[in-house]
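>>> here are the coordinates; sequence isn't available:
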């Protein structure tokens, strides 16, 4: 379980998170939603120790992330950031291999290679394993980065807007893969999303944020309602149920 307690973060005079407390249980997919500037990516970065809080704490299975040695934490959780820039020309297999660094220290063992192969197979990238990343489509490239964090073989996967730059077909496929990783492989997936309907259809839990605070948290049925979403986004929203899934319609 991830426990966030009284977390605050500011950049200069601009507060980003205000006294955020939250429990994220093991298993399933948890989506963080909310307007731009709500603090979603900042919260994810604080959980992953990419940035340091001004006050408050984050624990992962009882381990304080600010005090836990990096190699230990990297074997517990993996993060895919919103922007991923490569400074070297890498093949898909080489990129995915970076996910094994916390285990191998850069010297791949047979166990590491097996984990890389499993990640490539799971993301259906084995036929592209020897292709360079810059030769891939946007959807294939994003799958390669997800394969890298999957190869890290952690209990927790944190992904910051993994649907960026993907069309609707590839975004749908990506969310299905993440849900499958959670339910088939026993991972806990925490993902920042802008699209409420992808969150509604593929999440077990949704955390809604607004102005650096937790606005609401619950199941998709509890969060995806006209009143709650209308207040969250300050606009008129209708909700329809289609094939058992709640779909938000924005208007006005």
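Structure's in. What do you need? It should be emphasised that the depicted structure is a prediction, and the values quoted were computed from it without experimental measurement.

>>> can we go C-alpha only for contacts and neighbour counts from here?
OK.

>>> Spell out the residue ranges of the helices in the stretch 1-150 of the chain.
40-47, 70-74, 92-97, 101-104, 110-122, 138-151 (DSSP state H, counting those that start in this stretch).

>>> what sits against the nearest residue to residue 80 once chain neighbours are set aside?
Once flanking residues are discounted, residue 80 sits nearest to residue 159: 4.7 Å by CA to CA, 6 or more residues apart in numbering. Counting by CA atoms under 8 Å, 6 or more residues apart in numbering, residue 159 makes contact with 79-82, 189-192.

>>> another structure for you, compare them:
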């Protein structure tokens, strides 16, 4: 379970996050949605301890993130931020191997290499593992970064807008990979998404954030209603029943 207990982060006198009280159950996929600037990415980075809270506590899998040693926390939770992406003369396999650092400290064992291979195969990157990152398409490179955090073998996997700059086809493929990570590998996946319909299709739970606060939390059926989405996004929304659940239509 991920727990945020009275968490607050003050960026300035005018901009702040919280206080937030939130409990995300272990397992499955939870999507963070909301308007631009709502605080979704900030909440994610607070959970991953890339930012420190000014008040309250963040507990991940029973570990208070402010008190847990970094080496131990890196075996519990992994995070992929948009800003962390870089293109350099690394191969896919070399990049994915970075995910093993909390375990190997840079000295890869045969067991580490096996984890790297499984992560590469899980993201369907086997044919690309010896290609350099700057030789890949945007979608292939995005999968390589997800494979890197997957190889860290943490129970909790945090991803900040992994669909950014992906077309519809590659966005669908990415969400299917994340869904499989939850279902087949037992990971707890928390993902920031802009597209509410992707959240409705692939997530078990949706957390709606607005003005630095959690304003709604529930199943896709509970969140994808015209009343809720109109209130969250400040624009008229109608939800229609689709083959896989409700679909949001913006006016």
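It's in. Keep in mind the model is a prediction, meaning the values are calculated, not measured.

>>> How alike are these chains, TM-score-wise?
After superposition, the two chains reach a TM-score of 0.98 (TM-score structural alignment, normalised by the length of structure 2), with 251 aligned residues with a CA RMSD of 0.9 Å.

>>> In ChimeraX, how would I select the buried members of the contacts of residue 159 of structure 1?
To isolate the buried members of the contacts of residue 159 of structure 1 in ChimeraX, using 16 or more other CA atoms under 10 Å:
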select :79,80,81,189,190,191,192
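
>>> Distance check, residue 44 of structure 2 against residue 65 of structure 2.
13 Å (CA to CA, to the nearest Å).

>>> ugh, typo on my part, it should be residue 178 of structure 2
24 Å.

>>> what's the answer for residue 242 of structure 2, then?
On the measure of CA to CA, residue 242 of structure 2 and residue 65 of structure 2 end up 40 Å apart.

>>> Could you do residue 241 of structure 2 as well?
On the measure of CA to CA, residue 241 of structure 2 and residue 65 of structure 2 end up 40 Å apart.

>>> Pick out whichever of these two has more residues nearby.
residue 65 (22 against 11; other CA atoms under 10 Å).

>>> measure the more buried one to residue 40 of structure 2 for me?
Counting by CA to CA - residue 65 of structure 2 and residue 40 of structure 2 are separated by 18 Å.

>>> Now stretch 31-40 of structure 2: buried residues?
31-34, 38-40.

>>> between the longest helix along structure 1 and helix 138-151, how big is the angle?
In terms of residue count, the longest helix belonging to structure 1 (DSSP state H) is helix 168-185. Put simply, helix 168-185 of structure 1 runs at 20 degrees to helix 138-151, going by axes from the mean of the first three to the mean of the last three CA atoms, to 10 degrees.

>>> Tell me the first helix or strand C-terminal of helix 168-185 of structure 1.
Toward the C-terminal end, the helix or strand that comes next after helix 168-185 of structure 1 (DSSP states H and E) is strand 188-192.

>>> buried stuff in stretch 41-58 of structure 2?
Neighbour-count burial for stretch 41-58 of structure 2 [16+ other CA under 10 Å]: 41-49, 52-53, 57-58.

>>> what does stretch 137-147 of structure 1 give?
In stretch 137-147 of structure 1, counting by 16+ other CA under 10 Å, buried: 138-147.

>>> Then stretch 166-174 of structure 1?
166, 170-171, 174.

>>> ok, so of those, who is nearest residue 251 of structure 1?
Nearest to residue 251 of structure 1 out of those is residue 171 (CA to CA; 22.8 Å).

>>> middle-most residue in structure 1, spatially?
Residue closest to the mean C-alpha point of structure 1, counted by CA atoms, centre = their mean, is residue 159 at 2.1 Å.

>>> what helix or strand is it on?
Using DSSP H and E, residue 159 of structure 1 falls in strand 156-160.

>>> angle of that strand against helix 138-151?
Using the same axes, to 10 degrees: strand 156-160 of structure 1 against helix 138-151 is 150 degrees.

>>> Superpose on structure 2 and give me the mean offset of strand 156-160 of structure 1.
By mean CA distance after the TM-score superposition for structure 1, the fitted strand 156-160 of structure 1 averages 0.3 Å away from its aligned residues in structure 2.

>>> equivalent range in structure 2 for that strand?
Using TM-score structural alignment, the residues of structure 2 aligned to strand 156-160 of structure 1 are 156-160.

>>> And the matching stretch, how far out from the chain middle?
Between the centre of stretch 156-160 of structure 2 and the centre of its chain there are 3 Å (CA atoms, centre = their mean, to the nearest Å).

>>> Could you do stretch 186-199 of structure 1 as well?
With CA atoms, centre = their mean, you get 6 Å for stretch 186-199 of structure 1.

>>> In that stretch, which residues are buried?
So for stretch 186-199 of structure 1, counting by 16+ other CA under 10 Å, buried means 187-194, 196-199.

>>> Over to stretch 236-246 of structure 1?
For stretch 236-246 of structure 1, by 16+ other CA under 10 Å, it's 237, 239, 245-246.

>>> cool, and stretch 70-89 of structure 2?
The neighbour-count check on stretch 70-89 of structure 2 (16+ other CA under 10 Å) flags 73-81 as buried.

>>> hmm, back to that, adding distance to residue 213 of structure 2, write the buried residues of stretch 31-40 of structure 2 out as a markdown table.
A markdown table is the format used below for the buried residues of stretch 31-40 of structure 2 (distance: CA to CA, whole Å):
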| residue | distance to residue 213 of structure 2 |
| --- | --- |
| 31 | 15 |
| 32 | 12 |
| 33 | 12 |
| 34 | 10 |
| 38 | 8 |
| 39 | 8 |
| 40 | 9 |
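
>>> Looking at those, which is nearest residue 223 of structure 2?
residue 33 (10.4 Å).

>>> which two in the buried residues of stretch 236-246 of structure 1 are spaced the farthest apart?
Among these, 237 and 245 lie farthest apart (CA to CA), at 15.8 Å.

>>> residue in structure 2 matching residue 93 of structure 1?
Using TM-score structural alignment, residue 93 of structure 1 sits opposite residue 93 in structure 2.

>>> Now its match: closest residue in space, sequence neighbours ignored.
Using CA to CA, 6+ apart, the closest residue to residue 93 of structure 2 is residue 129 (5.0 Å).

>>> same question, residue 54 of structure 2
Nearest non-adjacent residue to residue 54 of structure 2 (CA to CA, 6+ apart): residue 9, at 5.1 Å.

>>> That neighbour is in contact with residue 58, isn't it?
No - contact criterion CA atoms under 8 Å: residue 9 of structure 2 and residue 58 do not qualify, at 11.9 Å.

>>> Mind putting the buried residues of stretch 186-199 of structure 1 into JSON lines with distance to residue 4 of structure 1?
Formatted as JSON lines, the buried residues of stretch 186-199 of structure 1 follow (distance: CA to CA, whole Å):
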{"residue": "187", "distance to residue 4 of structure 1": "19"}
{"residue": "188", "distance to residue 4 of structure 1": "16"}
{"residue": "189", "distance to residue 4 of structure 1": "16"}
{"residue": "190", "distance to residue 4 of structure 1": "14"}
{"residue": "191", "distance to residue 4 of structure 1": "16"}
{"residue": "192", "distance to residue 4 of structure 1": "16"}
{"residue": "193", "distance to residue 4 of structure 1": "19"}
{"residue": "194", "distance to residue 4 of structure 1": "22"}
{"residue": "196", "distance to residue 4 of structure 1": "23"}
{"residue": "197", "distance to residue 4 of structure 1": "26"}
{"residue": "198", "distance to residue 4 of structure 1": "25"}
{"residue": "199", "distance to residue 4 of structure 1": "21"}
